[in-house]
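>>> just need the structure, nothing else, for what follows:
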Amino acid sequence: MKLLRYGEPGAEKPGMLDAGGRIRDLSGVIGDIDGKAIAPASLQKLAALDPASLPLVDGEPRLGPCVAGVGKFVCIGLNYADHAAESKLDLPKEPVVFLKANSAICGPNDTVLIPRDSEKTDWEVELGVIIGTGGKYISEEDALSHVAGYCVINDVSERAFQIERGGTWDKGKGADTFGPVGPWLVTADEVADPQALKLWLDVDGKRYQDGTTANMVFGVAHLISYLSRFMSLAPGDIISTGTPAGVGMGQKPPIYLRAGQVMELGIEGLGTQRQKLADDR
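Here you go, the predicted structure:
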């Protein structure tokens, strides 16, 4: 299934994509696409529905983040060998963990705002993992059974804030609109192998990132197990799993985003995003 949320910010409704790529309204069945709705028993009930029996949504409404009520937005840094190399950093011996502010979460096609005083706003296409079954001290062998689904994430980053302003990553990662999520939550049964997905990102039509999740240093199952040693994971939590080479910081010379530019990105089988850049005034 492909589950989504559509409508104006703060007033999104739950929906499902049918076989023809049309949005079907789920608001008569569930209140929202949130931790409760993506628990295993709920997903099983949703999977039993005939999409044709649900009301068809007219037009092309705005898409919101594909999951609501996110408790934690956990991110992994330097998780592709080629990205670590372009960042001139050694491969991590353990996953590099940071938290992205939940207030950064926005829809997949919403405008991304370049913060005031920004010098180095950058892009990062990433595979998002959405937890459906919570837990702690999860074994790696059991980890994927805790996944409700997967999505596309753009881990937008301000490199000067991240690296040159005291050395803590979070303030370069958490600006408003720095976390586009979606367009949809693709349930885990539709993703045969999360370590075999192509992902890409273009800026103004030029391809900068062109990678595969096969090149992760730490795979999805390991990340879930690892994180659960340090924090409990809950339904609706998002794990953003790192980015391949090709970020702006890694170009020679570095290239950073400007107002008026357009980012387009996607992951095989999980959909695409498109964001225009604007200054945050």
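
>>> going by C-alpha atoms from here, please, whenever you check contacts or count neighbours.
OK.

>>> what ranges does the protein have for its helices?
40-47, 81-86, 159-163, 220-227 (DSSP state H).

>>> among those, which is the most enclosed?
The highest mean neighbour count among the helices of the chain, using mean count of other CA atoms under 10 Å, belongs to helix 220-227: a mean of 21.

>>> circling back to that earlier point, the helices of the chain: which one's closest to S103?
Of all those, helix 159-163 sits nearest to S103, with 17.1 Å by CA to CA.

>>> who's in contact with that closest one?
Residues outside helix 159-163 that contact it (CA atoms under 8 Å, 6 or more residues apart in numbering): S118, E119, K120, T121, D122, T168, W169, D170, K171, G172, K173, M249.

>>> just stretch 71-80 next, same as before
Contacts to stretch 71-80, defined as CA under 8 Å, 6+ apart, come from residues 84, 91-92, 95-102, 215-218, 234, 236-245.

>>> this one as well, want them side by side:
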Amino acid sequence: MRLATVSVDSHAVCVALLANGSRVDISRAIKMLMPDTSIDVSTMQLIIEGGQIALEALSAVVAAGEAGELKDLLVPEDAPLLSPIPTPRKNVFCVGRNYAEHIAEGERAQKEKIGITEHPVFFTKPPTSVVAPDADILLFPSVSQSIDYEVELAVVIGNRGRNITKADAFNHVFGYSILNDITARDIQRRHGGQYFKGKGLDGSCPIGPYIVTADAISDPQALSIGLTVNGEQRQNGMTSDMIFDIPTLIASLSEGLTLEPGDIIATGTPSGVGYAMEPPQFLKNGDVVVCEVSEIGTLRNTVRAV
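Okay, here's the model as predicted:
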């Protein structure tokens, strides 16, 4: 299933997408189909926390919608998309240096040996960095002159767990989305090479357009992943090229650290980033950045100087 959050009369409404592209208001549909249920699906966070019961209810909504039974509960097509989880409860977990060719291009650009780490490199982006599909990637000219992009597959945690094994990792995944890890390279270097400040600016974490539930993805480690700037292909890879696969990331991150429903993990980016081009090509005001991951969709944002 494809699930999204849209804005209707300034209110966030969770919708399920039908095969023809129509959007069904999930909360209203469940109240109509299951008037006696106590399940709360008014937000994406609550849907995720609802677990298998919520997924079964959503399946009933989609089936009824495809059968034409929910025509009065469709959301207008022009209702703008919000980020699937508009304000995550916690920082977004991110993974650095997870594609070998990206590491290699970084070594060429920085003229130093970086190498593959023995364990995943983790950092975070604050909830205030999250922005919606079609919203602006903010450019702060007085703060940074080196804003870059990184398309990533995002994993959304469904089931709470700590010390999760690799064998059990996928049982903790609710679904997948697309994330653009916008990075201020000069700030990153200025602060000793640590990631948080350079990757935590407002507007630096577009996520969307949907969450695709885990059962609807054939193989999350066999997806094409790419990015264009103003129509020019910059990144083009496969999730199979990850150094640390999704079960390894979940197992490593959850060591002594509890992952909870709604947590988001960005899994790293393939080669083709702007700072490693010759000459470097950083984002500028008015640029249109489009991220795409097969079986999920397209995430489009425009850069705006403020």
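
>>> and the TM-score between them?
For this chain pair, the superposition-based TM-score is 0.95 by TM-score structural alignment, normalised by the length of structure 1; 280 aligned residues with a CA RMSD of 1.6 Å.

>>> re the thing from before, and of the contacts of helix 159-163 of structure 1, the nearest to T272 of structure 1?
D122 (18.1 Å).

>>> show me what the closest one aligns to in structure 2.
Structural alignment places D122 of structure 1 opposite D148 in structure 2 (criterion: TM-score structural alignment).

>>> same check on R207 of structure 1?
Alignment note (TM-score structural alignment): R207 of structure 1 maps to Q233 of structure 2.

>>> next one: E140 of structure 1
Superposed on structure 2 with TM-score structural alignment, E140 of structure 1 falls opposite K166.

>>> can you tell me the closest non-neighbouring residue to that match?
P247 (4.7 Å; CA to CA, 6 or more residues apart in numbering).

>>> check G174 of structure 1 too.
Per CA to CA, 6+ apart, closest to G174 of structure 1 is A101, 4.7 Å.

>>> my read: the one you found touches G172, true?
No - using CA atoms under 8 Å, A101 of structure 1 makes no contact with G172, being 10.3 Å away.

>>> who has more neighbours out of these two?
A count of neighbours by other CA atoms under 10 Å puts G172 above the other of A101 of structure 1 and G172, at 25 against 18.

>>> I'd like to know how far the counterpart of that one in structure 2 sits from R185 of structure 2.
Counting by TM-score structural alignment, G172 of structure 1 corresponds to G198 in structure 2. Look at G198 of structure 2 and R185 of structure 2: by CA to CA, to the nearest Å, they are 6 Å apart.

>>> and if you look at L259 of structure 2?
29 Å.

>>> which bit of structure 2 covers stretch 254-266 of structure 1?
Under the alignment (TM-score structural alignment), stretch 254-266 of structure 1 falls on residues 280-292 in structure 2.

>>> would you indicate which residues of the matching stretch are buried?
In terms of neighbour count (16 or more other CA atoms under 10 Å), stretch 280-292 of structure 2 has its buried residues at F282, L283, K284, D287, V288, V289, V290, C291, E292.

>>> can you pull out the strands in the stretch 51-200 of structure 1?
In the stretch 51-200 of structure 1, the strands defined using DSSP state E, counting those that start in this stretch lie at 73-77, 96-99, 105-106, 112-114, 121-122, 125-131, 147-154, 157-158, 179-180, 185-187, 198-203.

>>> looking at those, which is closest to P51 of structure 1?
Once the strands of the stretch 51-200 of structure 1 are compared by CA to CA, strand 185-187 is nearest, at 15.2 Å.

>>> mean per-residue distance, that closest one to structure 2?
With mean CA distance after the TM-score superposition for structure 1, strand 185-187 of structure 1 departs from structure 2 by a mean of 0.3 Å once superposed.

>>> so which bit of structure 2 is that strand matched to?
Mapped onto structure 2 using TM-score structural alignment, strand 185-187 of structure 1 spans residues 211-213.

>>> got a list of what P183 of structure 1 touches?
Each residue near P183 of structure 1 by CA under 8 Å, 6+ apart is listed here: 4, 63-66, 107-108, 151-152, 270-273.

>>> Serialize the helices of structure 1 to JSON lines and add fields for distance to L26 of structure 1.
JSON lines is the format used below for the helices of structure 1 (distance: least, CA to CA, whole Å):
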{"stretch": "helix 40-47", "distance to L26 of structure 1": "9"}
{"stretch": "helix 81-86", "distance to L26 of structure 1": "39"}
{"stretch": "helix 159-163", "distance to L26 of structure 1": "39"}
{"stretch": "helix 220-227", "distance to L26 of structure 1": "29"}
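
>>> rewinding a little: looking at the contacts of helix 159-163 of structure 1, which is nearest D32 of structure 1?
Minimum distance to D32 of structure 1 across the contacts of helix 159-163 of structure 1 is 26.6 Å, recorded for K173 (CA to CA).
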